[in-house]
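> Got a sequence here, can you model it:
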Amino acid sequence: MDAARVVEVWSPAVGMVGSGYLLSERLVLTSYHVVPGLERGAPVEVRPLSDRAEAPWTAARLSWPEQPVDLDAHPERDAALLMLDEPHRVGGDVRFGRVGGQGRTPCLGLGFPDAEARPDRRRDTMAVRGHLDALQARRSGLLTVHVDEGIVPRRRGQGSGWAGSSGTALFCGPLLVGVLATDRDVADDASVLGAAPISALAALPGFRETLAAHGVELRMERAAKGERRLASYLAAARNAAVEHPYDGVLPGSAPLLDAVYLDQRVGRRAAELADDSGPVRASSAASARTRSITSSKAGTARRTDAAPGPARPSTPCWPTPARP
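Next comes the predicted model:
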């Protein structure tokens, strides 16, 4: 999941708020019940997530679906695509996946629920951390999300603390697998949610074509626990890149060798240097029956016995790493 692609959605015509995710520079995936009954081309507003100054609202229009959706009959179709009037810069491609098998798959999403609403009604972010349970409510057509990590909003007498999170993109590792759609009242707290699966949306008329028109390839991959392990490994690598003394863990961040390693010289022992106080070439030391010392500017030294042998052309020695 790329937090820079997360957006808020505001539908002034119906007074609904929600969340969404940029699939490309101009295409946003959200929930259909955030824009219910609107005709194609109807105006909507979108605001990208920003960690600095609050970003302005951007004009957008409903691009898909072309016809109204009966969510009572087809809850798995609770998704919509919005087209921004102006592009918003994003990097890389979005990958899509499907959840199979009978196990529980870790998932993650980021939205703007009412539980994080400020006194001025502006909403902040809240993560959806948990697992997708492939065996729960299979007949509903929805993905069941068990929020068993992080914070869960309190159950309310009216409405849901998750309201405003509708449209949140759910990821299993790097794969987008669903769109958050509903708070399922099947637990004492608000820890069970439902999501429209991307695999169901892919079969609907116009969905794949709309993505393709914006340069988004809808190729389904299988989501597995291994994807989460890979994501955890990459996260650990990024942390190590910050803590490592030479900041050389991630590609492109390694320092120059001359900043890490020090030059060496090879010299004879003091007793053998009575008639020659200068350093000698490594090739000369290797060809003589003598004991030598390899030292660096950092003060490290290694005592070696040089075996006799034929002289070799003078070549640089492998340097000794400097101490951190």
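
> rest of the way, CA atoms for contacts and neighbours
OK.

> gap between the residue nearest to A137 when sequence neighbours are not counted and L170?
Once flanking residues are discounted, A137 sits nearest to T144: 6.9 Å by C-alpha to C-alpha, 6 or more residues apart in numbering. The gap separating T144 from L170 is 11 Å, by C-alpha to C-alpha, to the nearest Å.

> nearest residue to P43 other than its sequence neighbours?
R61 (4.6 Å).

> which stretch of helix or strand covers the one you found?
strand 58-64 (DSSP states H and E).

> Could you point out the helix or strand that follows that strand?
Counting by DSSP H and E, what follows strand 58-64 is strand 80-84.

> Would you map the helices across the stretch 101-250 of the chain?
198-201, 207-213, 225-243 (DSSP state H, counting those that start in this stretch).

> if we can go back for a sec, which residues sit in contact with the residue nearest to P43?
Shown in contact with R61 (C-alpha atoms under 8 Å, 6 or more residues apart in numbering): 40-45, 82-85.

> who wins for neighbours among these?
The residue in the contacts of R61 with the most neighbours, by other C-alpha atoms under 10 Å, is L82 (29 neighbours).

> Burial check on F112, number of neighbours?
As a burial measure, F112 scores 29 neighbours (other C-alpha under 10 Å).

> Kindly apply the preceding question to V192 instead.
Count around V192 with other C-alpha under 10 Å applied: 21.

> I'd say S24 and V216 touch.
Yes - with contacts counted by C-alpha atoms under 8 Å, S24 reaches V216, the gap being 6.9 Å.

> what do the two both touch?
What both S24 and V216 touch, as defined by C-alpha under 8 Å, 6+ apart, is the set D93.

> Neighbour count for these two, which is higher?
Using other C-alpha under 10 Å as the criterion, S24 and V216 rank with S24 on top: 23 against 17.

> Check the secondary structure at that one for me.
Three-state assignment for S24 (DSSP: H, G, I helix; E, B strand; the rest coil): coil.

> how near is T304 to T294?
8 Å.

> Compare those two and say which one has the larger neighbour count.
Legend: neighbour count by other C-alpha under 10 Å for T304 and T294, higher for T294 (17 against 11).

> How about the more buried one: what's its closest non-neighbour residue?
V266 (4.8 Å).

> Kindly check the end-to-end length of stretch 96-106 for me.
Terminal residues of stretch 96-106 lie 15 Å apart, using C-alpha to C-alpha.

> Following up with a second sequence; could you model it the same way so I can compare the two?
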Amino acid sequence: MPTTVERVAEVWARQADASWSSGSGYLIAPRLLITSTHVLSATGRPEPGAEIKVRTASRTRLWSAACTWSSADPTVDVAVLEITDDDWADPPVAPVRWGRLASRRAEVVCQASGFPEVLAQPDGVRERDQAGGRVNPEAGAKQRRYHLQVLNPPKRRGAGSPWAGMSGAALFADDLLLGVVVADHQGYGGARLLATRAEALFAEPGFLDAITAPAVLEPADLARLFSPPADRRRPRSPAALLRADAEAVRWFTPRDNELARLVGWCSTDEIFDARLVFGAGGLGKTRLARQLVAHLRREGWVTGQVVAENAATLPEEPLSRLRACDRPLLLVVDYAETRPDVVRRLIENVGIDDGGAVRVLMLARSAGQWWQRLTAKSDLMEYALELAELHPLTALPTRTGARETAFREAVVDIAAQLHRVSGLQETRWPDLAAQVAPPDLGGPGYGSLMRLHLSALVGLLQAGPAPAAARSRTPHEKVLMVHENRYWRRTADTVGLAFLSDDTLRNTVTIATLFGASSKSQAVALLSHVLGLRDLGENELLVVHQWLSTLYPSQEGEWGPLEPDRLGEYLVGTHLREWPDLINEPLAAASPTQLHQAFHVLARASGDHPHVGRLLKEQVVGQLARYGPIALQVVIETEQPGYLISALEDGVAGASASDEATLVALAGSFPTGAPALNLLVEPLTRLAISVYGRLTGEGRTNYRPELARAWQNLSDHMREAQRHEEALAARAVALELYRELTGRGSAAAGGAFHAS
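Predicted structure coming up:
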């Protein structure tokens, strides 16, 4: 949250001798400001009813205010003001995010904006100044203050401070409010400002009640690594309320046992530990992790959900601070199966055998081959993850009572939020909650927490003033998509895209959900390949890009997918049935990162939409050189590998002698060991045998060791599956290959196998 001009304020207070004192302040929420207590009263105790005036940076008028809280501890020296003037027009500001410095490493870039007297003009009007500099976290810790070493400080003249009037300014690091400036350190000649730390304020009786909005302390020097505690932005569409980070629905208490297990895991004496929580989409993995993060943050842990799409986008500066955290550290990586390189970089930077407690929690759809490859990346990864526990998250209890309770709670909670959605403000949604009847919750589909929330949302929308035409058995996803389509149409019309058809809008959101974009130029390039947008100029494509950014804002890219995942996969599945050629041009133009995301979404969607799997297979078989290595990578990571395995088998079988480079690229993508996911062992190993065999047969003898190892892996798998004849046959082939490599009769070759 930026320190906008409109939030920075002058604060004036009439003293007992009728003179006026002045200082600075900052608007932390509508009508609420924070400042220094001594600005209000030289005694440090503001008098009830004292005359206080406030002027924000961009206005000329002074507004009346009153002190609603001040610290009883004079060393804290902070107060909260409320603007009481009836004519005050609240600027559109969200509550601030509060922070603390979590790392002991020095040199954190910070800034504070205020109105020092040194910048007063002849007419008395003051200019705003920005005091920029660096903070060393350990300096001032005993007094619970931060020391801002100011760059280019004003020169001291006489006995007074050149910073007089700066008291009360908010100190920020990476857009998190760290504290409030209260003094100029006399020993540094105006080059060091002192600020009361936010954690000192949070410990003061009554402070959190005074600021009214829910508040947590986030690790400001690590903030760029993590997603915010909750997305408090106004939801742009009904579907936005289903996102885990919207926190629109209360915690699902039947998961308390799962939460307790994770809390217990964090509480052990181990210095470093890792855990993988895996399960199908919609079971509540992300919600569980967010609940754990909130719990541990209250216990003083440094924690958050890492948002980087890949290792290259991990911000280096906060990454380098992880090893120096002053408290226990929990890092959460969602979609870990698609981001193993992010997990690796984090573990490399936290230090696993020194310092305080470190926990790495990974969330994934499956514990497949990607997990084994991650542990085999290096000696460090093997050591770090060899004892990591795999924690499957199962469906909700089959007893319908628990599901009905969750459904009813979701209806009530979502009804309380729907008025915030654009176009739905006029309806009294809580009054409709009692009209929403639960569906038959006994079916397996309602073992998903997301499914319960989706049903609750659709039930409310259908009880509202503009229900979608639907039969009783129409899928909830289809009904919600009708409401989302209305949202697309309404917002597109308001930004000058009324000329785009509904089909084009749907095409655009489908492609955005599949591919994503990491930069504005990449976004525009992708949109230029969308059916219905191809003939638009760059300016119009930029408008479409901005429309998408408003629809589904993202912390990681230019815009996000339609979420939750199940809804995005439903859109992809249903729309590609009608428009199967829609993905051809975008796939051909996509970057490797975009292809990786698209293949994951297509593979997941194929579970409920087989035609998507067939489309995916056609693409891989038809362009094995381009898509083969990415398909193999996604096979290792996804819980829906079937169509991709089949596509790779057909593609390799149909490859001609001229496709040697393609086979070499595939060969370099295979894991070195047998797959950990039993479903993949035989098909993936046979695929490896096919690729290595083709290359060996075409004179690439350097692939003989890989071919021998693949036959050995197949033999081991057959033996464990009690398929002894097949195991012996595979063993014989492997043994012959090893003998060719090491010399006939080599004991080393024969000793590589277990007895069958």
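
> okay if I get the helices of the stretch 101-250 of the first structure as TSV plus distance to R156 of the first structure and mean neighbour count?
Below are the helices of the stretch 101-250 of the first structure laid out as TSV (distance: least, C-alpha to C-alpha, whole Å; neighbours: other C-alpha atoms under 10 Å):
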stretch	distance to R156 of the first structure	mean neighbour count
helix 198-201	29	19
helix 207-213	35	16
helix 225-243	32	14
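
> got a markdown table for the ones you listed, with distance to V177 of the first structure too?
Shown next, in a markdown table, are the helices of the stretch 101-250 of the first structure (distance: least, C-alpha to C-alpha, whole Å):
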| stretch | distance to V177 of the first structure |
| --- | --- |
| helix 198-201 | 5 |
| helix 207-213 | 15 |
| helix 225-243 | 12 |
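
> Of all the ones you listed, which one comes closest to V28 of the first structure?
Proximity to V28 of the first structure (C-alpha to C-alpha) singles out helix 207-213 among the helices of the stretch 101-250 of the first structure, at 9.9 Å.

> mind checking how far the aligned partner of T58 of the first structure in the second structure is from P46 of the second structure?
By TM-score structural alignment, T58 of the first structure lines up with W63 in the second structure. Computed as C-alpha to C-alpha, the W63 of the second structure to P46 of the second structure distance reads 18 Å.

> now swap in S455 of the second structure and tell me
S455 of the second structure is 53 Å from P46 of the second structure, by C-alpha to C-alpha.

> Same check on T60 of the second structure?
25 Å.

> who's more crowded, S455 and P46 of the second structure?
Each of S455 of the second structure and P46 has its neighbours counted (other C-alpha under 10 Å); S455 has more, 25 against 21.

> Just give the nearest non-adjacent residue to that one, would you?
In this structure, S455 of the second structure finds its nearest non-sequential neighbour in H476, 6.3 Å apart by C-alpha to C-alpha, 6+ apart.

> for L331 of the second structure, same thing?
Nearest to L331 of the second structure is V360, by C-alpha to C-alpha, 6+ apart, at 4.9 Å.

> Need the three-state assignment for that neighbour.
From three-state DSSP, the assignment for V360 of the second structure is strand.

> Just give me the neighbour total for R534 of the second structure.
Number of residues near R534 of the second structure (other C-alpha under 10 Å) recorded here: 12.

> isn't it right next to L526, touching?
No - using C-alpha under 8 Å as the test, R534 of the second structure is too far from L526 to be in contact (9.9 Å).

> For the stretch 651-756 of the second structure, just list every one of the helices.
660-667, 678-697, 704-720, 724-742, 747-750.

> Identify whichever of these lies nearest to R287 of the second structure.
Closest approach to R287 of the second structure among these (C-alpha to C-alpha): helix 678-697, 28.3 Å.

> residues contacting the residue lying closest to R45 of the second structure once chain neighbours are set aside?
Nearest residue to R45 of the second structure, sequence neighbours excluded (C-alpha to C-alpha, 6+ apart): T37, at 7.3 Å. By C-alpha under 8 Å, 6+ apart, T37 of the second structure lies in contact with 44-46, 70-71, 77-79, 168.

> counterpart of T37 of the second structure in the first structure?
So, by TM-score structural alignment, T37 of the second structure is matched to Y32.

> Same question for V306 of the second structure.
Using TM-score structural alignment, V306 of the second structure lines up with nothing in the first structure.

> V306 of the second structure: neighbouring residues, count only.
20.

> so what's L178 of the second structure up against?
L178 of the second structure touches 98-101, 170-172, 197-198, 220, counting by C-alpha under 8 Å, 6+ apart.

> at 6 Å instead, please
99-100, 171-172, 198 (C-alpha atoms under 6 Å, 6 or more residues apart in numbering).

> Just to be sure, which of these are found in strands?
99-100, 171-172 (DSSP state E).

> ok, R47 of the first structure - contacts?
7-8, 57-58.

> Now flag whichever of these is closest to T290 of the first structure.
So of the contacts of R47 of the first structure, ranked by how close each gets to T290 of the first structure (C-alpha to C-alpha), first place is V7, at 71.5 Å.

> counterpart of that closest one in the second structure?
V7 of the first structure maps onto A9 of the second structure when the alignment is built from TM-score structural alignment.

> Am I right that that match falls within a helix?
No - A9 of the second structure is assigned strand when assessed by three-state DSSP, not a helix.

> Am I right that it is in contact with K53?
No - the pair A9 of the second structure / K53 is not scored as a contact, 10.1 Å apart, by C-alpha atoms under 6 Å.

> returning to what we had before: so which of the helices of the stretch 651-756 of the second structure is the most surrounded?
Of these, the one with the most neighbours on average (mean count of other C-alpha atoms under 10 Å) is helix 704-720, at a mean of 23.

> For the closest residue to S70 of the second structure other than its chain neighbours, give me its contacts.
Spatial nearest neighbour of S70 of the second structure, chain neighbours left out: A79 (4.1 Å); criterion: C-alpha to C-alpha, 6+ apart. Applying C-alpha under 6 Å, 6+ apart to A79 of the second structure gives the contacts 34-37, 69-70.
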